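Peer 1: just to be clear, the model below is a prediction. Sequence and coordinates:
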Amino acid sequence: MSRTILITGASSGLGEGMAREFAARGDNLALCARRTDRLESLRDDLLARHPDITISLRALDVDNHDQVFDVFREFQEEFGTIDRIVVNAGIGKGQPLGTGKFRANRQTAETNFVSALAQMEAAMEIFRTQNHGHLVTVSSVTAVRGMPGNVTTYAATKVGLAALSEGLRVELAKAKSPIRVTTLYPGYIRTEINEKVKNTPFIVDARTGCKAMVKAIESGKQECFVPSWPWTPIGFVMRRLPVSILARIF
């Protein structure tokens, strides 16, 4: 039986890549993003490859929080049920604190945390009504420690997103709810958001990274570094390094 999977930020990058992987598995897709022209191109390509699935599109700016709730509810009304929601939309702006770039850091904080919160609220509203569902949040390997320079605010938002996800898991476990929550910690995956960044260690192409992300989601685990190698051991070590050593590395 086909599942219905809702993905935000699906017009490019990790969202697009995950949509391709789920489509290949025969899943129906509810895709949303700001750039509807790219969503339409993606839909047409996927349907040509996988004609038996259903794909629905909606324009969505996740910073418009009322629209987040409206779009999620519209998808649920259209499909009848939503089996999985992937909170993926985000941005990678950021500058060192105190350098006059507060607006960029604020935008990163608002989009990656407050707007992610809106998506999680809207998703859980649906899942609580259904009494089932799988919520997936896309954090980052940078969430394991505070990061310096341009990544400071970005990493902090991903820490917050991971904490929201964990708190929700605790609540659902206490209630013995069938609703599941998975947090992904992607390592360096080459997408439009980082295509100009050079000399990035252990980076993989988008297809390899998205395959690993979908494999991790399907595993049912609560938290996953992706790709698992080398990011699981790197994450383990980074969480334990003294600040003095982190300063030398970064």
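Peer 2: Sure, I can see it.

Peer 1: okay, CA-based contacts and neighbour counts for the rest of this
Peer 2: Fine.

Peer 1: which SSE is residue 196 in?
Peer 2: Assessed by DSSP states H and E, residue 196 sits outside every helix and strand.

Peer 1: for this protein, just list every one of the strands.
Peer 2: All strands of the chain, identified by DSSP state E, fall at 4-8, 28-33, 55-59, 84-87, 134-138, 180-186, 223-226.

Peer 1: for comparison:
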Amino acid sequence: MNRTVLITGASSGIGQACALVLAKEGYRLALCARRTERLEALKNEILQDLPETEIYTFTLDVRDADAVQQAMTALPEAWQQIDVLINNAGLSQGLDPIQSGKLSDWDTMIDTNIKGLLYVSRAVIPLMESSKNAHIINIGSIAGKEVYPNGNVYCATKHAVDALNKAMRIDLLEKGIRVSAIHPGMVETEFSEVRFHGDTDRAKAVYKGVDALSGQDIAEVIAFVLSRRAHININDLLIMPTAQATGTIVNRK
């Protein structure tokens, strides 16, 4: 394999699951996130099971454009060709109607989900141009396909990811870089806990009675998308739990 994948937001959730699944597929892993301790724990977990895996970890807040550029410029020589970029870093904060939404929540979502994706993509794409099998995976959401009550700004940011994915597909066509969007429905990770600012009881209620998707479910789909032959590009995938029909219509047992 020997393909090098860079995963943002790799310390938890879908990003962490991608690291675990792709390590088993033989990828070299460049992992970044804000939580250094969790990155190191993930690295140790992978190396315990797969000691030959090549892993490079670094702390990064994708909202900081200068830090993103500096981190990519400072990559060791052995990590300066990136074959796969997984733009996973993203979050939701708050679930308030637009007239009473918190500006700090809006800024965090816009800065992470849109601007962070742009900063990382702009810095990493030049490192992908020498790859013969380059692929960008953008993690979107069902919220990028529809709008649900009180989802306003989060939905707007994921609609932006959907649009940027389409734009990247066009702009990078002549470079031979494949671009795919993965849009999950309910995935039981830290997502709701972050959305509700640490309110674990409220977060648990989101998934009550639902066999939700796991980070591993999404990571396995991403591994499939990445494994297609070079002439195949899966542009867009919407993945839902069987119990979920739309963003808000869910069959709870």
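Peer 2: Noted; the coordinates are in hand. Just so it is clear, the structure is predicted and the values come from calculations on it, not from any experiment.

Peer 1: work out the TM-score between the chains.
Peer 2: The TM-score (TM-score structural alignment, normalised by the length of the first structure) is 0.84; 234 aligned residues with a Cα RMSD of 2.5 Å.

Peer 1: which helix in the first structure has the most residues?
Peer 2: helix 152-174 (DSSP state H).

Peer 1: returning to that earlier point: would you turn the strands of the first structure into TSV with mean neighbour count and distance to residue 210 of the first structure?
Peer 2: Shown next, in TSV, are the strands of the first structure (neighbours: other Cα atoms under 10 Å; distance: least, Cα to Cα, whole Å):
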stretch	mean neighbour count	distance to residue 210 of the first structure
strand 4-8	25	13
strand 28-33	25	16
strand 55-59	19	19
strand 84-87	25	13
strand 134-138	24	12
strand 180-186	24	9
strand 223-226	23	9
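
Peer 1: can you add distance to residue 117 of the first structure and give these back as a markdown table?
Peer 2: Output for the strands of the first structure, formatted as a markdown table (distance: least, Cα to Cα, whole Å):
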| stretch | distance to residue 117 of the first structure |
| --- | --- |
| strand 4-8 | 13 |
| strand 28-33 | 17 |
| strand 55-59 | 19 |
| strand 84-87 | 9 |
| strand 134-138 | 10 |
| strand 180-186 | 14 |
| strand 223-226 | 18 |
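
Peer 1: of all those, which one comes closest to residue 149 of the first structure?
Peer 2: strand 180-186 (19.7 Å; Cα to Cα).

Peer 1: quick one: that closest one to chain centroid distance?
Peer 2: Put simply, strand 180-186 of the first structure sits 8 Å off its chain's centre (Cα atoms, centre = their mean, to the nearest Å).

Peer 1: kindly report the same for stretch 215-222 of the first structure.
Peer 2: For stretch 215-222 of the first structure, the distance to the chain centre is 14 Å (Cα atoms, centre = their mean).

Peer 1: with stretch 134-141 of the first structure instead?
Peer 2: The answer for stretch 134-141 of the first structure is 5 Å, by Cα atoms, centre = their mean.

Peer 1: same deal with stretch 146-163 of the second structure?
Peer 2: Centre to centre, stretch against its chain (Cα atoms, centre = their mean), the figure for stretch 146-163 of the second structure is 16 Å.

Peer 1: what do you get for stretch 124-139 of the second structure?
Peer 2: With Cα atoms, centre = their mean, you get 15 Å for stretch 124-139 of the second structure.

Peer 1: end to end, how far does that stretch reach?
Peer 2: With Cα to Cα, to the nearest Å as the measure, the first residue of stretch 124-139 of the second structure is 16 Å from its last.

Peer 1: what's it in contact with?
Peer 2: Residues external to stretch 124-139 of the second structure that are found in contact with it (Cα atoms under 8 Å, 6 or more residues apart in numbering): 72, 80-88, 161, 165, 175-184, 222, 226, 230.

Peer 1: that older thread, and the strands of the first structure: which comes nearest residue 147 of the first structure?
Peer 2: Short answer: strand 180-186, nearest of these by Cα to Cα, at 14.8 Å.

Peer 1: what range in the second structure matches that closest one?
Peer 2: The alignment of strand 180-186 of the first structure onto the second structure (TM-score structural alignment) spans residues 178-184.

Peer 1: can you list the residues that contact that stretch?
Peer 2: 134-142, 144, 162, 165, 168-169, 172, 218, 222, 233-240.

Peer 1: show me the helices in the second structure, by range?
Peer 2: 13-24, 36-49, 65-73, 103-109, 117-128, 152-171, 191-195, 200-207, 215-226.

Peer 1: in this structure residue 154 of the second structure contacts residue 109, no?
Peer 2: Yes - between residue 154 of the second structure and residue 109 there is a contact under Cα atoms under 8 Å: 6.5 Å.

Peer 1: shared neighbours, those two?
Peer 2: 92, 93.

Peer 1: burial count for the closest residue to residue 105 of the first structure other than its chain neighbours?
Peer 2: Of all residues not flanking residue 105 of the first structure in the chain, residue 94 sits nearest, at 5.0 Å (Cα to Cα, 6 or more residues apart in numbering). Counted by other Cα atoms under 10 Å, the residues lying close to residue 94 of the first structure total 22.

Peer 1: wait, what's in contact with residue 94 of the first structure?
Peer 2: 101, 104, 105, 108, 150, 151, 152, 153, 154.

Peer 1: and these, which are buried?
Peer 2: Taking 16 or more other Cα atoms under 10 Å as the criterion, what is buried in those is 105, 108, 151, 152, 153, 154.

Peer 1: so what's the aligned partner of the fourth one in the second structure up against?
Peer 2: By that I understand residue 152 of the first structure. Using TM-score structural alignment, the equivalent of residue 152 of the first structure in the second structure is residue 152. For residue 152 of the second structure, the contact set (Cα under 8 Å, 6+ apart) comprises 97, 98.
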